[in-house]
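Trainee: Sequence and predicted model, in that order:
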Amino acid sequence: MATFLSSVLLLVLRTYAAPPEHVQVWPGGWTQAPGEAGNETLTPSLVPPPGTAQHAPHSIIIGVRKGGTRALLEMLDIHPEVAAAATEVHFFDWDENYVRGLEWYREQMPYSYPHQITVEKTPGYFTSPAAPARICAMNPSIKLLLILRDPTERVVSDYTQVYFNRLENRKPVQAIERMLVKNGALNTRYKAIQRSLYDVHMRNWLQYFPLRQIHIVDGDTLIRDPLPELQRVERFLDLPPRIHASNFYFNQTKGFYCIRSDGHERCLHESKGRPHPPVNGTVLRQLRSYLRQHNRDFYRLIGRTFNWH
């Protein structure tokens, strides 16, 4: 044990004893500056890139969960005038974060240059009763992005994510039919179904924001053909057109589009695009039937229809 601790101590001393030979770039645009001559401090100095600052978002991707929010943010991040928050902040939907205040929220944002806009995404905002009023209180003229997909498919994706998460954490799992059906009837209180009632949640948002401030992205189209959807987002955010067809390539193995930018290629995490479990046909028809009227009400609210069967 003593030998092990001595080895660790030696490693630490070697790490900090050697002065840095170059500026080290850290995630989020931070850099580690070289130490000045005679500076004997052992604590690295972290400074943001010159000319940058943290700003409250100019636009927020408010949802929907399992609608393609991560894909939208990653694709939008290609744009040189976009600074995307690295993680979901959950400021407006989690009370324990909201009480920390707007200054704390701003500090969660990436450092950006004056010509860039900051974008944050938290899928839980769309279905949160409190989020619309809280965001409006921060900035009533903010531009909101809402990405949606077929609500029935979204329910199955929602279940699939929870299913694999529980497996990874060695927790018991149930077949999707047991979640969708209770006492012989569709379990409309199941959270995954509640999240797919787009009309219910949209009414809450329209109490605080006019429809012109909420741009709806077709998540099903984004998967099949991302460029047109991204170009519409660029126009909505008043961004110059900088996203092109060359920024995307279809990955045959994964079965969806990946991103090519600045000489690098990247795909979404392996947890995205997982195959859905088979669902009993009768149960699936029950679910589609229940959601049909909600879809029609949603179409009327937004003055637009989608190809949701």
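Mentor: Arrived safely. These figures come from a predicted structure and were not determined experimentally. Residues are numbered from 1 along each chain as shown.
Trainee: make it CA atoms for all contacts and neighbour counts henceforth
Mentor: OK.
Trainee: secondary structure class for Leu301?
Mentor: Per DSSP: H, G, I helix; E, B strand; the rest coil, the local secondary structure of Leu301 is helix.
Trainee: Leaving out sequence neighbours, find the closest residue to it.
Mentor: Spatial nearest neighbour of Leu301, excluding adjacent residues (CA to CA, 6 or more residues apart in numbering): Asp199 at 7.3 Å.
Trainee: Comparison target below:
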Amino acid sequence: MKIWKSYFIYLIYISIALIFVTFIIKDEFTRLTLLKKYGDHGRSSKIRKYQSSYLNSFIEKYRPKTFLSYIDFGFSQPDPIKTEKKRQRFPKVIVIGAQKCGTTALIKFLSFHTAVSVQMKERHFFTNDSNFVHGSPNYEFYRRGMFYSTFDQITIEKTPNYFAAPKVPQRVFEYQKFMKRKLKFIVIVRNPIRRATSAVFHEVRANRLKLDNLTEVLLKPGNNFVNLSMYGYHLNRWLEYFKLKQFLFINGERFIKENPCKTMRKIERFLKLPQEFEHDDFGFIKAKPNYYCYLPLEYCFESERGHSHYPQNVTIEGLKILTNMFEADLRLFHNASGIKPERLLV
């Protein structure tokens, strides 16, 4: 009897010790998981909330179990959803553009939401003609390009040149029929002249364009820099295949200049995500005084992101001509998106 009593006491001690160890190593699991997902940014001491759902499931899976955990009393069955592993899934949401309007900042901030799995690398699946040469496209190849996610996370892809590519709306429509569910699209736009100017200097930095006169480049008939800023024209092509309620439109001028929290909450509502973003999640740090950062991880963009100063500026006369060129198209875009032209032309 004394032996059994001693065994029972030892088991109690071991169970208490295992429970204690669980809490000791919980912070280490948090640190390692954040390092795996975010790299060096996971070391920040200001991490406040990412550990909510993702880490709880991670810790629950790997936490040491007491001897009672191995006893089946017959009252419960394993939950196949909770035990499902992370895998690559088809995107249900696509950030389709526009180029040079803040899509990288938008998708990076969105990646900090625990209910979202984001593929940061642009896939260009629907703009690549080779994917649509022989019969049905290989959607499995598309899926395998996504980041791993759990059952309760939404997979999101971002390729900003989808918005203005002529063949893409129909190809995405065929993908929607394959998915047998309505997709959702996020479109972020900014001042069309600034967008075109940013695109020009992007080509210059990539050594694909030698620039002599910025104004002449933008006023050259049929140039692609101005064409890609015709938001209303490109949106109408998408609306031939999709309903307006499938789109969320974001004013990139406000997103860049104001606290991003309002925009991120707008996305949360559109995607029916739990509210996680708070106003004080975004702000400035000494190293990047002019760029909004995600403070829990002190994540900021490189200095060339969101640049507003260029070696050349459009002349005053050129601005007037370009403004007149975009006026009708911005009214067309406003009719669908609700974003007034004067809110972009600031």
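Mentor: The structure has been received and is ready for your questions. Nothing here was measured: the structure is a model prediction, and the numbers come from that model.
Trainee: What would you report as the TM-score here?
Mentor: Aligned and superposed, the two chains score 0.77 in TM-score terms (TM-score structural alignment, normalised by the length of the first structure); 258 aligned residues with a CA RMSD of 2.4 Å.
Trainee: Now do the contacts for the residue nearest to Leu301 of the first structure.
Mentor: The contact partners of Asp199 of the first structure, by CA atoms under 8 Å, 6 or more residues apart in numbering, come to His294, Asn295, Asp297, Phe298, Leu301.
Trainee: so what corresponds to the second one in the second structure?
Mentor: Residue correspondence to the second structure (TM-score structural alignment): Asn295 of the first structure is matched to Leu330.
Trainee: who's in contact with Leu345 of the second structure?
Mentor: Residues near Leu345 of the second structure by CA under 8 Å, 6+ apart: Asn191, Pro192.
Trainee: Quickly note the distance from it to Leu35 of the second structure.
Mentor: 41 Å (CA to CA, to the nearest Å).
Trainee: cool, and Asp280 of the second structure?
Mentor: In terms of CA to CA, Asp280 of the second structure sits 23 Å off from Leu35 of the second structure.
Trainee: Which of those two has more residues huddled nearby?
Mentor: Between Asp280 of the second structure and Leu35, Leu35 has the larger neighbour count (other CA atoms under 10 Å), namely 15 against 11.
Trainee: helix, strand or coil for that one?
Mentor: For Leu35 of the second structure, the secondary structure call by three-state DSSP comes out as helix.
Trainee: likewise Ile156 of the second structure?
Mentor: Put simply, Ile156 of the second structure is strand when judged by three-state DSSP.
Trainee: Check Leu230 of the first structure too.
Mentor: Here Leu230 of the first structure is recorded as helix under three-state DSSP.
Trainee: do the same with Cys258 of the first structure
Mentor: With three-state DSSP as the basis, Cys258 of the first structure sits in strand.
Trainee: Show me what it aligns to in the second structure.
Mentor: Here Cys258 of the first structure is matched to Cys293 in the second structure, going by TM-score structural alignment.
Trainee: That match: what's it in contact with?
Mentor: Phe282, Gly283, Phe284, Ile285, Tyr299, Cys300, Phe301.
Trainee: Counting neighbours, what do you get for the fourth one?
Mentor: Using other CA under 10 Å, Ile285 of the second structure is surrounded by 16 other residues.
Trainee: Then the second one?
Mentor: Here the neighbour count serves as a burial measure; for Gly283 of the second structure (other CA under 10 Å) it reads 20.
Trainee: and whatever residue of the first structure lines up with it, how far is that from Asp297 of the first structure?
Mentor: Aligned by TM-score structural alignment, Gly283 of the second structure pairs with Tyr249 of the first structure. With distances taken as CA to CA, Tyr249 of the first structure is found 36 Å from Asp297 of the first structure.
Trainee: measure Cys101 of the second structure to Arg254 of the second structure for me?
Mentor: Cys101 of the second structure is 11 Å from Arg254 of the second structure, by CA to CA.
Trainee: Revised request: answer the last question for Gln312 of the second structure.
Mentor: Distance from Gln312 of the second structure to Arg254 of the second structure, by CA to CA: 24 Å.
Trainee: Likewise for Leu330 of the second structure?
Mentor: 17 Å.
Trainee: Who has more neighbours out of these two?
Mentor: Set Leu330 of the second structure next to Arg254 and count neighbours by other CA under 10 Å: Leu330 wins out with 25 against 15.
Trainee: picking that back up, now the buried members of the contacts of Cys293 of the second structure.
Mentor: Buried members of those, scored by 16 or more other CA atoms under 10 Å, are Phe282, Gly283, Ile285, Tyr299, Cys300.
Trainee: Give me the subset of those lying in helices.
Mentor: Per DSSP state H, helices hold no members of those.
Trainee: Turn the residues you listed into TSV, including distance to Ala105 of the second structure.
Mentor: Putting those into TSV (distance: CA to CA, whole Å) gives the following:
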residue	distance to Ala105 of the second structure
Phe282	12
Gly283	14
Ile285	17
Tyr299	10
Cys300	9
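Trainee: Pick the one among those residues closest to Ser15 of the second structure.
Mentor: Using CA to CA, Tyr299 comes nearest to Ser15 of the second structure of these, at 39.9 Å.
Trainee: so what's the residue minimising distance to the centre of the second structure up against?
Mentor: What sits nearest the mean C-alpha location of the second structure, by CA atoms, centre = their mean, is Ile107, with 2.4 Å. Counting by CA under 8 Å, 6+ apart, Ile107 of the second structure makes contact with Val118, Met120, Lys158.
Trainee: What's it aligned with over in the first structure?
Mentor: Ile107 of the second structure maps onto Leu73 in the first structure, by TM-score structural alignment.
Trainee: Look up which helix or strand that match falls in, please.
Mentor: Using DSSP states H and E, Leu73 of the first structure falls within helix 69-76.
Trainee: Tell me which helix or strand comes right after that helix.
Mentor: Using DSSP H and E, the helix or strand that follows helix 69-76 of the first structure in sequence is strand 82-84.
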